[in-house]
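J.: Sequence first, predicted model second:
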Amino acid sequence: MPSYEMPLEEMKEYRGSSPCPKDFDTYWSDALAELDAVKPEPVLKPAAFQAAGTECFDLYFKGVRGAKIHAKLLMPQHSAGKSPALLQFHGYTGSAGPWSEKLGYSGAGFVVAALDCRGQGGSSQDTGGVLGTTMQGHIVRGLSDEPENLLMRHIFLDTVQLARIIMEMPQVDAQRVSVMGGSQGGGLSLACAGLEPRIAKAAVDYPFLCDYKRVWQMNRTVQGAYSELRCYFRDFDPLHQREDEIFEHLGYIDVQNLASRIRARTLMAIPLMDEVCPPSTQFAAYNRISAPKRLCIYPDWGHEYIPRHADIVFGFLNDWP
């Protein structure tokens, strides 16, 4: 039996080490109220990429703090009645990805909207003082400021704004809207489903943004995107005098704390050899979901694309009463 960072039976019961701020629900109620005050003003522009049977658009809309957000939108032609919709979220520092990779879902009748996270590898703006990409440091962006200025808070709200726009489209059945993604995209899928209760399904692979304190305590896995935590302490709190305050602030953007709010049917893949997002942190989020859920455990896989699981996800998302 392989050796994991925590015994599997313990992970199946583990519910996280990071704190949940006492005003967590108020924090997100206030955040959603801020979003309510933002008129999204969506604009559709025909994309340069087009494919038979699908109309492709660049979708632009307004997010909180004045950001212009971009998503790729694919709409099936000649569909009878209202269509299900699928929101796709990408990995950390990435982008919405190629149009062609989304044609399988649009060909199956889904309206597909793939978000570019603000300031990362796509076309969405991070309005934090500069134009263009800001790429790295998004977990700790705003950590020395008030919690309402955390950049990940704004990105979570962008996912909700996109969901609202898609749900209001006349071509879309608002009761059949799903979210999907891996790594950061998995974390954002959980966040979106936790903040927008109308999301019907969530397909989540090895989610990032879970249980920051556990990642820190493990030390050896503070690498890649999570290395921001180590850099932040080294540069801004080398004696760890603010450690409790820092993890309290990170608790606002820890998706394990949003997981209990999820109403969507959830399918999650957890690879036990994941050295980027420790499996225990993924279980911390999964174990807090009280909605109907299904877990696929992959003992021999790491933080990588799992081909056969992609077919399981497709079947899950395409299965409607």
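T.: Yep, it's here.
J.: From here on, just use CA atoms for contacts and neighbour counts.
T.: Fine.
J.: Find the residue at the geometric middle of the protein.
T.: Nearest to the geometric centre of the chain sits L188, at 1.0 Å (C-alpha atoms, centre = their mean).
J.: Distance of it relative to E243?
T.: 25 Å (C-alpha to C-alpha, to the nearest Å).
J.: ditto for M167
T.: Taken as C-alpha to C-alpha, the span from M167 to E243 is 40 Å.
J.: more neighbours, the two?
T.: Neighbour count, other C-alpha atoms under 10 Å: between M167 and E243, M167 has more, with 20 against 14.
J.: Test my guess that T134 contacts C117.
T.: No. With contact defined as C-alpha atoms under 8 Å, T134 does not count as touching C117 (10.9 Å).
J.: out of these two, which sits in the busier spot?
T.: Neighbours were counted for T134 and for C117 using other C-alpha under 10 Å; C117 has more, 33 against 18.
J.: Second structure for comparison follows:
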Amino acid sequence: MPLVDMPMEKLKEYRGINPRPDDFDDYWERALKEMKAVDPELEITPSSFQVPFAECYDLTFTGVRGARIYAKYVKPKNVPGPHPAVLQFHGYSGHSGDWTSKLGWAALGYSVIAMDVRGQGGRSEDTGGVKGNTLRGQIIRGLSDHPDNLLFRHVFLDTAQLAGIVMSLPEVDPARVAAMGGSQGGGLTLACAALEPRIKLLAPVFPFLSDYRRVWEMDLAKDAYEELRLYFRSFDPTHEREDEIFRKLGYIDVQYLAPRIQGEVMMAVGLMDTVTPPSTQFAAYNKIVAKKRLVVYPDFGHEHLPGNDDKTISFFQEKL
């Protein structure tokens, strides 16, 4: 079988090489404390898009640092009692997608909530206010500032805050909430369930935001990770701060959040992926101690994985 990364037997044992900051746990406890102190000022208003069998809403809340975060909320009609909910997270630079892409879940009797990541292609705010580079990438946003100002710290907290909000809705059963997404959405699925451990099921697909140094050493700091190369070229051209930079990125490395996950995981990976290399995905997967299973596509890269959407629906139906 052709390879772009390690053989499968090595992938199953790989534990990642990006440094984990010594105060990683304190960092995230401090972050969660900040999140819990925020008044979300929740607003849920009917959307202009509606269908006969579900209700569509614009949901907005205040996240850390004052940003207003937007999500599409689709609630099924005529479902007695609290019902399951699915959180959806989109790919890097994208947005929550069309309303029609949520309707299948509503037809199953599930609420679905799809968040726009702050500062990307949707309606959520990026309040900014960091020192250093704010051009060409959000992984490096805040990297020249205090670690508490890393933008993806705030994004990870947005996912957890949204999960808590959804679990508090009277129509949702808080014990039957799942999360899903691909690429950035896969990374955010892992981060969400790590920071809000009541998430029952996770279906991440080729997760992004994991094991940054491995990406660098594979010479794959391009495409989704191009900003790493651009950061070094602009701010550390002789790599005198390389260890410091990767250690700071360790705060927002999902492989180190993965052990916190308590929900059951079904993760899909393509072994020909050169955008989020398989080893970086396995670095996170191998640290998950909760019940888990892997769906492997040997001949596929960072692309649509045939049949995986159906597998996800079946997984959620079976367990929720």
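T.: Okay, I see it. Given the structure is predicted, the values throughout are model-derived calculations rather than measurements.
J.: What TM-score do the two superposed chains give?
T.: After superposition, the two chains reach a TM-score (TM-score structural alignment, normalised by the length of structure 2) of 0.97; 317 aligned residues with a C-alpha RMSD of 1.2 Å.
J.: re earlier: now do the same contact list for the residue nearest to the centre of structure 1.
T.: Neighbour list for L188 of structure 1: 89, 156, 159, 181 [criterion: C-alpha atoms under 8 Å, 6 or more residues apart in numbering].
J.: After the helix or strand hosting the second one, which helix or strand is next?
T.: Taking DSSP states H and E as the definition, F156 of structure 1 sits inside helix 151-167. The element immediately downstream of helix 151-167 of structure 1 (helix or strand, assigned by DSSP H and E) is strand 172-182.
J.: Now that next one on structure 2. Mean distance?
T.: Here the mean offset of strand 172-182 of structure 1 against structure 2 after fitting is 0.4 Å, by mean C-alpha distance after the TM-score superposition for structure 1.
J.: Against which helices or strands is that strand packed?
T.: strand 83-89, helix 151-167, helix 184-195, strand 201-205 (3 or more C-alpha pairs under 8 Å, 6 or more residues apart in numbering; DSSP states H and E).
J.: Repeat the analysis, applying 6 Å as the threshold.
T.: strand 83-89, strand 201-205 (3 or more C-alpha pairs under 6 Å, 6 or more residues apart in numbering; DSSP states H and E).
J.: which residues of structure 2 fall in strands?
T.: Remark: strands assigned in structure 2 by DSSP state E are 43-46, 54-62, 68-76, 83-89, 111-115, 172-182, 201-205, 264-270, 292-297.
J.: can I get these in a markdown table with mean neighbour count?
T.: As requested, the strands of structure 2 are exported to a markdown table (neighbours: other C-alpha atoms under 10 Å):
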| stretch | mean neighbour count |
| --- | --- |
| strand 43-46 | 13 |
| strand 54-62 | 21 |
| strand 68-76 | 24 |
| strand 83-89 | 25 |
| strand 111-115 | 26 |
| strand 172-182 | 23 |
| strand 201-205 | 28 |
| strand 264-270 | 23 |
| strand 292-297 | 14 |
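J.: I'd like to know which of those lies nearest to A31 of structure 2.
T.: Nearest to A31 of structure 2 among these is strand 54-62; the distance by C-alpha to C-alpha comes to 15.2 Å.
J.: That closest one vs helix 151-168, what angle?
T.: In terms of direction (axes from the mean of the first three to the mean of the last three C-alpha atoms, to 10 degrees), strand 54-62 of structure 2 departs from helix 151-168 by 130 degrees.
J.: List of residues touching strand 54-62 of structure 2?
T.: Strand 54-62 of structure 2 is contacted by residues 40-47, 50, 68-77 when judged by C-alpha atoms under 6 Å, 6 or more residues apart in numbering.
J.: What distance do you get for the closest residue in space to V177 of structure 1 that isn't next to it in sequence to R288 of structure 1?
T.: In space, and not counting its chain neighbours, V177 of structure 1 is closest to A85: 4.7 Å by C-alpha to C-alpha, 6 or more residues apart in numbering. Plainly put, A85 of structure 1 is 26 Å away from R288 of structure 1 if you go by C-alpha to C-alpha.
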